[in-house]
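Visitor: build the 3D model from these lines:
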Amino acid sequence: MRYTLDELVSETKEIERNEGIFELETPRTLEVNLNGDIWAKAGSMVAYTGDIKFERERLREQGLGTMFKKAFTGEGASLMRASGEGKLYLADSGKRIIILELQNDAIVVNGNDLLAFEPSIQHDIKMMKKVAGMLAGGLFNVRCEGTGLVAITAHYEPLTLAVRPGKPIITDPNATVAWSGNLEPVIQTDVTLRTFIGRGSGDSIQMRFEGTGFVIVQPYEEVYMQMSQG
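Guide: Coordinates of the predicted model:
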């Protein structure tokens, strides 16, 4: 489209919505009205105003177990603490952003799809060991639990599927965004899919969800960061 400069500013300018600490400035940009601390995905800051400082999550903040997990999951699980007062704008590769309000709830998010959360939310990085050698970079997730806001991301329009007793949901790990905290997915291998030659996307590796809850998938197979070679 063609704009004059005044038209461009008018069309794309920030809109004050006064909706709280997390606001969707656009479907793909999260505005954080910061007055204190929040946790965000490392590298997700695109702009800010005010007096805000950024600090990488220290390994000792999460303990020795997390240190080993980070060694295997690479930078995708890295978080940063944003502290101060001002407006902070976050985004991640143009993905759509969903703001969740947890009310003493728990949700497990693919580590690559967690954008930000309030400090009132307890978080723990977990790695699915059985899939570590099957997918590029393995598969790690972050369990978020408590009361507060969590922002997650997805490519295009996400789809939420209900998991019911006796009706399991099977998903592609590369397309799985998040699931309810009470579910424990099981990794399974589809032998028939493994027989296809030249399939490198990991379609033969699947996640099976059973019980009662939900799972969020995206219409996109996300490629994770390669594991470092020692």
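Visitor: make it CA atoms for all contacts and neighbour counts henceforth
Guide: Will do.
Visitor: quick one: the strands in the protein?
Guide: Using DSSP state E, the strands of the chain run over residues 22-26, 29-41, 45-56, 79-90, 96-110, 114-117, 122-127, 140-154, 159-163, 169-171, 176-180, 186-189, 205-209, 213-217.
Visitor: what's the most buried one of these?
Guide: Counting by mean count of other Cα atoms under 10 Å, strand 114-117 has the highest mean neighbour count of those, with a mean of 26.
Visitor: quick one on the thing from earlier: using TSV, lay out the strands of the chain together with distance to Asp6.
Guide: Listed next are the strands of the chain as TSV, based on distance: least, Cα to Cα, whole Å:
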stretch	distance to Asp6
strand 22-26	20
strand 29-41	22
strand 45-56	22
strand 79-90	23
strand 96-110	27
strand 114-117	32
strand 122-127	44
strand 140-154	32
strand 159-163	38
strand 169-171	47
strand 176-180	39
strand 186-189	54
strand 205-209	50
strand 213-217	40
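Visitor: report the angle between the lengthiest helix in the chain and strand 122-127.
Guide: Identified as the longest helix of the chain according to DSSP state H is helix 64-73. Inter-element angle recorded for helix 64-73 and strand 122-127: 50 degrees (by axes from the mean of the first three to the mean of the last three Cα atoms, to 10 degrees).
Visitor: for comparison, sequence B:
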Amino acid sequence: MVNRYSIEEFIKNTEQVDKGEGFFELETPRILEVNLDGLVWAKSGAMISYSGKIKFEREGLLENGIGHMFKKAFTGEGATLMKANGKGKLYLADSGKKIIILNLQNEAIHVNGNDLLAFETSIKHNIKLMKKVAGMMAGGLFNVRCEGTGMIAITSHYEPLTLRVTPGNPVITDPNATVAWSGNLQPEFQTDISLKTFVGRGSGESIQMRFEGDGFVIVQPFEEVNMQVSSS
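Guide: Down below sits the predicted model:
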């Protein structure tokens, strides 16, 4: 069924509306509005519009010390984080993915580098290298540990599912479908040769993430399969 609008009707049905929700506001399920008065971190390339006086700057390779050096491979497409600084309204989106706002209360969460959209400056971020899944994920070399008190926005293809991890009941996930996991969990990587005929991996193997302990894992019903990660 084709929806038909007059121009006036279309504007009324789609125009931006202030909801008064604060710093991060979901303008639509797939567009994040940042009511900016200062600084915010965001995924480079995620800006779709802004109003006001806002300046953008890519994160320097050594800005947060040698431990944060990650060259060009943050998302698998050469993108990094950017800083948006100023006062105005900033609109962020990422390939039409669903956006989830999480309000951390002195907590930590690990987010797949491809699924972190934005976060407040009160959140400490530390980029972690996952060598064993190099080339397997879209940006799969990296996940980002976000810790502290403040808001972060993560993305998911379609509706995410959260799986509880309890002692003695590990959860196994496909790295390409894994969005985030609780800060206290440290996944192990395992190879399941028996699955090699069911997956289209160039290596002929299935690499999985194994979570053990007490926490949660967020997965999406979509595999962000293989974009070659640059190391230059």
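Visitor: do you know which of the strands of structure 1 lies nearest Lys70 of structure 1?
Guide: Among the strands of structure 1, strand 122-127 comes nearest to Lys70 of structure 1, with 8.5 Å by Cα to Cα.
Visitor: can you give me the angle the longest helix of structure 1 makes with strand 140-154?
Guide: 60 degrees.
Visitor: among the strands of structure 1, which is nearest Met134 of structure 1?
Guide: Nearest to Met134 of structure 1 among these is strand 205-209 (7.6 Å), distances taken as Cα to Cα.
Visitor: which stretch of structure 2 lines up against the closest one?
Guide: Mapping strand 205-209 of structure 1 onto structure 2 (TM-score structural alignment) gives residues 207-211.
Visitor: what of stretch 176-184 of structure 1?
Guide: When structure 2 is aligned by TM-score structural alignment, the counterpart of stretch 176-184 of structure 1 is residues 178-186.
Visitor: one more: stretch 24-31 of structure 1?
Guide: Against structure 2, stretch 24-31 of structure 1 falls on residues 26-33 (TM-score structural alignment).
Visitor: got a list of contacts for that stretch?
Guide: Identification of contacts with stretch 26-33 of structure 2 by Cα atoms under 8 Å, 6 or more residues apart in numbering yields 16-17, 24-25, 89-94, 96-99.
Visitor: give me the number of residues near Ser6 of structure 2?
Guide: Neighbour count of Ser6 of structure 2, defined by other Cα atoms under 10 Å: 8.
Visitor: next up, the contacts around it.
Guide: Contacts of Ser6 of structure 2 (Cα under 8 Å, 6+ apart): none.
Visitor: how far away is the counterpart of it in structure 1 from Thr26 of structure 1?
Guide: Ser6 of structure 2 maps onto Thr4 in structure 1, with residues paired by TM-score structural alignment. Per Cα to Cα, to the nearest Å, Thr4 of structure 1 is found 21 Å from Thr26 of structure 1.
Visitor: related to what we said a few turns ago, measure the match of stretch 176-184 of structure 1 end to end?
Guide: Distance between the two ends of stretch 178-186 of structure 2: 13 Å, counting by Cα to Cα.
Visitor: do the same with stretch 218-232 of structure 2
Guide: Start-to-end, stretch 218-232 of structure 2 (Cα to Cα) is 30 Å.
Visitor: in it, what counts as buried?
Guide: Residues 218-220, 224-226, 228-230 are the ones in stretch 218-232 of structure 2 that count as buried (16 or more other Cα atoms under 10 Å).
Visitor: for the longest helix of structure 1, packing partners?
Guide: helix 59-62, strand 122-127 (3 or more Cα pairs under 8 Å, 6 or more residues apart in numbering; DSSP states H and E).
Visitor: what is the corresponding segment of structure 2 for the last one?
Guide: Yep, that's strand 122-127 of structure 1 we're talking about. Taking TM-score structural alignment, strand 122-127 of structure 1 hits residues 124-129 over in structure 2.
Visitor: ok now that stretch, how far from the chain's centre?
Guide: Remark: stretch 124-129 of structure 2 is offset 13 Å from the chain centroid, using Cα atoms, centre = their mean, to the nearest Å.
Visitor: ok, stretch 217-230 of structure 2 next?
Guide: Taking the mean of its C-alpha atoms, stretch 217-230 of structure 2 sits 11 Å from the chain's own mean (Cα atoms, centre = their mean).
Visitor: go on, stretch 158-166 of structure 2?
Guide: 15 Å.
Visitor: what's the span of that stretch, first residue to last?
Guide: Start to finish, the residues bounding stretch 158-166 of structure 2 are 26 Å apart (Cα to Cα).
Visitor: what range does that stretch cover in structure 1?
Guide: Mapped onto structure 1 using TM-score structural alignment, stretch 158-166 of structure 2 covers residues 156-164.
Visitor: stretch 143-153 of structure 2 vs structure 1, mean deviation?
Guide: Once superposed with structure 1, the aligned residues differ from stretch 143-153 of structure 2 by a mean of 0.3 Å; criterion: mean Cα distance after the TM-score superposition for structure 1.
Visitor: need the residues that contact that stretch.
Guide: Residues outside stretch 143-153 of structure 2 that contact it (Cα under 8 Å, 6+ apart): 24, 99-113, 116-120, 122-130, 183.
Visitor: Gly36 of structure 1 is nearest to which of the helices and strands packed on helix 64-73 of structure 1?
Guide: strand 122-127 (16.6 Å).
Visitor: so that closest one versus strand 96-110, what angle?
Guide: Strand 122-127 of structure 1 runs at 70 degrees relative to strand 96-110, counting by the same axes, to 10 degrees.
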